[in-house]
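Q: The following block contains a protein sequence and its predicted model.
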Amino acid sequence: KKLEAEGIFSLNKRPKPRGIQKIGIITAKEGAALQDVRRTIASRWPMAELFLFPATVQGKQAPASILKALDQADDAGLDAILLVRGGGSFEDLFCFNDENIARRLAHMKTYTVTGVGHEVDTTLADFAADQRTATPTAAAQWITPDQKEVWQWFEQKRAQLIQSMNARMDQAAARLLQYQSNPYLADPLSWAQKKELELAAVSTRLKSAQASFAAAQQNRLASLRLQLNRQSPQARIQVELVRLGQLDQMLGQSMQEFARGQRDRLCRNASLLDAYSPLKVLSRGYALVSAEGQLVYSTADIQAGALVDVRLHDGTLEAQVLKTNQGRSVTGKNDRHDVQEEQ
């Protein structure tokens, strides 16, 4: 939990390098793990270069020895480093749980692989390394390709290359045959002379076609000019100008007649309006009586004591009705005292 909190196990793991050739091995010099790794690499990839960094892998001195070997291997410019040990008890493998070893593995600049103990054994070094394998043999297998598989891969690529080259050769042969059957390549001079004759014939036809086209266009242009002269707008413009002058003269006369008719009509309407003007009727001694804005047409429409407006030809009177007499004229001499004038 302490190392996990420091991020030792979550640091970015380096990917497996391509073309691993220089391999460092950190283990006991006389241990069985070293022999297993050598034997496995020799059978799988014998061209690899192996560099041993011996270390104590059991006991109290093991952590310091392993740390020293890790420092030496990390500075040796290798492609990968194997930290391996054969099987043993939990106590035998406990040195690989050292905190400093885990921290050093997490900060290595070289790709690291662990193979400690057997399948069921797991240490803190396994969690901190870039890759964990079950055993030293598995670590050697992980870090090296199988030469037989590589040989098969090369054979497959060789067959594909041969097939591709044969296909390209077939294409080149077909193209060569096509070139050889080409009349230009077979006899360039005859081909050029033939093409020269064809070009001369085409040039003659082109000149003839150009002359025919030019003559046809000249004839068409002459015809269009003749039609244009026939449809010249000059004569029509003169006719329309005369017609426009006549219409302008007729319009002026019509406007004068219309204005005289409107003046005569206005005079007649003014005479009729003056004849029927209510002011003239009032000037002959008549009056208009209204109460509350409504004209009074009958004595039945008004009550005694009501206020009325009396419109004369030269002004308005405000009066109060003292009483009403039906059937008698309100303008008689005997009834003049029935109306009281008010300012």
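A: Perfect, I can see it now.
Q: Please make it C-alpha for all contacts and neighbour counts, starting now.
A: Noted.
Q: Point out the other helices and strands that the helix or strand hosting A174 packs with.
A: Element membership for A174 (DSSP states H and E) is helix 147-181. Packing contacts for helix 147-181, counted by 3 or more C-alpha pairs under 8 Å, 6 or more residues apart in numbering; DSSP states H and E, involve helix 32-44.
Q: Below is an additional structure, to be compared with the one above:
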Amino acid sequence: MSASSYLTVKALTKYIKRKFDADPHLRDVYVKGELSNVKIHSSGHIYFTLKDDASRIQATMFRTQATKLSFKPEEGMMVYIRGDVNVYETSGSYQLYAQTMEPDGIGGLFVAFNQLKESLQKEGLFNPNFKQPIPQFPKTVGVLTATTGAAIRDICTTINRRYPQAEIQIYPTLVQGTGAAANIAKNIKLANVHAQCDVLIVGRGGGSIEDLWAFNEEIVARAIFESRIPIISAVGHETDTTIADFVADLRAPTPTAAAELAVPNQQELFQRILASQTSLHQIMTAQLRFERNRLTKYKQSYPLATPERLYRPFTERLAQTEMQLQQAVQVYMMKRRSELDKLAANIKLYSPAQTIRLHQQKRTQLQNQLTSVMHHHLAQEKARLVANIRTLAALNPLTMMEKGFSVTYHNESIVKQASQLTTGDTVQIRYQDGLVSATVTNIELQQKGE
């Protein structure tokens, strides 16, 4: 058989793929199985294996279909899949391309609800430590709901009936359908930017889980958690529970109940004020009666009946203290008079004239001492000068020349050794009384040691 008769792997794979494409039983198939080796790629595609007790098949769900899932596929989950079976040419293997996926036994929305609830709970979004207190007397109540439903009517009616002093700020909001979650989160952030409300009521009336699903979206949960304004969640009826209920600062079973939790009842406040006034009046009356009885009792007591006996000891002590004070003043005055006499004597002793006389005597004494010291110092310096003059006279070259010594110059330099001259040099010889020029005719050098 010639080489041209052999198929390439690519050609064979394409042929098999065309067979798969032509088979109507491999299109729009419904398969039930267990998810295994689930990998959610960063591109958004989902790669997994679908298996049962006997077999397994590789499967892929592309991003376009994966973004429509209401839950996150996980390892071991039983699912129902609708899709097509075809050949992946690169590996030459067949696989299932999933179009839709639903969990087995329970709805996909319920799975998504539990998955998001578990994830946010791990992050701490349900932690009671992050819950903000609801203000007791709000000035402005913000309401985020649809303007056409019964919820807005029930909330406004309840607030106006219970606490008409509060202003109601309505943020018209989509609470159902496409874009509802994003609109709820946007209005929560907008209310925080306006910063006019003291508390926010976020919710809607009852409905199916699909109708309430916007309040189970992660974007709404995070907007509620990040709100600086306390939020009351009021979604559906008392039996309905959403993710928003777990994250909110306070959960109300119904919109009407949310309005009751947001504002106080002014009638109850009036009753409490009246009760407090009555109680305060009774307490003050009883206290006045008690104090009046005490005053009457004190007035009738023995000490107050004869008050002079109370202060008599103090009067006697005061008189005694006055006598002691007078004696102390007399002693002090005598002492001060003695000190003044001594001071007068000292002033007389150290009068200005006496002080001048003493300083003049001291000045004369210091002048005499200074004159004596100067004479002694001049005598010492004169003796030192005479000694120095004698020393200089002894070292004077002219004095040496008087004894017959002379100084020889050559080229204006003193000749200290005969080796500095050569025969024929002209030298100048300095004597005491003049200068002589001479020519060197003979030089005899003396050997060392001779």
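A: Cool, got the structure. Values in this document were obtained by computation on a predicted structure and should not be read as measured data.
Q: Can you calculate the TM-score here?
A: Comparison of the two superposed chains (TM-score structural alignment, normalised by the length of structure 1) gives a TM-score of 0.51, and 198 aligned residues with a C-alpha RMSD of 3.0 Å.
Q: ok, back up a step: can you give me the offset of the helix holding A174 of structure 1 from its chain's centre?
A: 47 Å (C-alpha atoms, centre = their mean, to the nearest Å).
Q: Burial check on R162 of structure 2, number of neighbours?
A: For R162 of structure 2, the count of nearby residues is 18 (other C-alpha atoms under 10 Å).
Q: Could you measure from the aligned residue in structure 1 for it over to G115 of structure 1?
A: In structure 1, R162 of structure 2 lines up with R44, judged by TM-score structural alignment. Per C-alpha to C-alpha, to the nearest Å, R44 of structure 1 is found 17 Å from G115 of structure 1.
Q: What are the buried residues along the helix holding A174 of structure 1?
A: Across helix 147-181 of structure 1, burial judged by 16 or more other C-alpha atoms under 10 Å covers Q147.
Q: between that helix and helix 32-44, what angle do the directions make?
A: 20 degrees (axes from the mean of the first three to the mean of the last three C-alpha atoms, to 10 degrees).
Q: aligned partner of S413 of structure 2 in structure 1?
A: Residue correspondence to structure 1 (TM-score structural alignment): S413 of structure 2 is left unmatched.
Q: neighbouring contacts of stretch 61-75 of structure 1?
A: 24, 26, 53-57, 81, 95-96, 98, 100-101, 104-105, 108-110 (C-alpha atoms under 8 Å, 6 or more residues apart in numbering).
Q: Which ones among the residues you listed map onto strands?
A: Those of these mapping onto strands are 24, 26, 53-54, 81, per DSSP state E.
Q: aligned partner of A138 of structure 1 in structure 2?
A: With TM-score structural alignment as the criterion, A138 of structure 1 pairs with A257.
Q: before we move on, back to that, could you pull up the residues touching the match of R162 of structure 2?
A: Under the criterion of C-alpha under 8 Å, 6+ apart, the neighbours of R44 of structure 1 are 141, 144-148.
Q: As TSV, those residues with distance to E196 of structure 1 would be great.
A: Output for the contacts of R44 of structure 1, formatted as TSV (distance: C-alpha to C-alpha, whole Å):
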residue	distance to E196 of structure 1
Q141	75
T144	71
P145	68
D146	69
Q147	67
K148	66
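Q: if we can go back for a sec, next one: the spatially closest residue to the match of A138 of structure 1 that is not a sequence neighbour relative to P135 of structure 2, how far apart?
A: Distances taken as C-alpha to C-alpha, 6 or more residues apart in numbering place A234 nearest to A257 of structure 2, at 7.8 Å, with adjacent residues excluded. A234 of structure 2 is 17 Å from P135 of structure 2, where distance means C-alpha to C-alpha.
Q: Compare these two (neighbour count), which wins?
A: Neighbour totals were compared for A234 of structure 2 and P135, and A234 leads with 31 against 15 (other C-alpha under 10 Å).
Q: residue in structure 1 matching that one?
A: Residue pairing (TM-score structural alignment): A234 of structure 2 is matched to G115 of structure 1.
Q: Equivalent analysis for E322 of structure 2, please.
A: For E322 of structure 2, no residue is aligned by TM-score structural alignment.
Q: cool, and L200 of structure 2?
A: Aligned partner of L200 of structure 2 by TM-score structural alignment: I81.
Q: those strands in structure 2, which residues are they?
A: Under DSSP E, structure 2 gives strands at 29-40, 46-51, 56-61, 78-88, 93-103, 140-145, 167-172, 199-204, 231-235, 250-251, 407-410, 413-414, 426-430, 435-439.
Q: what packs against the longest one?
A: For strand 29-40 of structure 2, the contact count by 3+ C-alpha pairs under 8 Å, 6+ apart identifies strand 46-51, strand 78-88 as packing neighbours.
Q: ok, K297 of structure 2 to T306 of structure 2 distance?
A: 15 Å.
Q: Over to D198 of structure 2?
A: Taken as C-alpha to C-alpha, the span from D198 of structure 2 to T306 of structure 2 is 66 Å.
Q: So which of these two has more stuff around it?
A: With neighbours defined as other C-alpha under 10 Å, D198 of structure 2 and T306 compare such that D198 has more, 20 against 10.
Q: pretty sure Q58 of structure 2 is in contact with L50, am I right?
A: Yes. Assessed by C-alpha atoms under 8 Å, Q58 of structure 2 is found in contact with L50 at 6.4 Å.
Q: ok, the two, which is more surrounded?
A: Neighbours per residue (other C-alpha under 10 Å) separate Q58 of structure 2 from L50, with L50 holding more: 25 against 17.
Q: give the contact list for that one.
A: L50 of structure 2 neighbours (C-alpha under 8 Å, 6+ apart): 33-36, 56-59.
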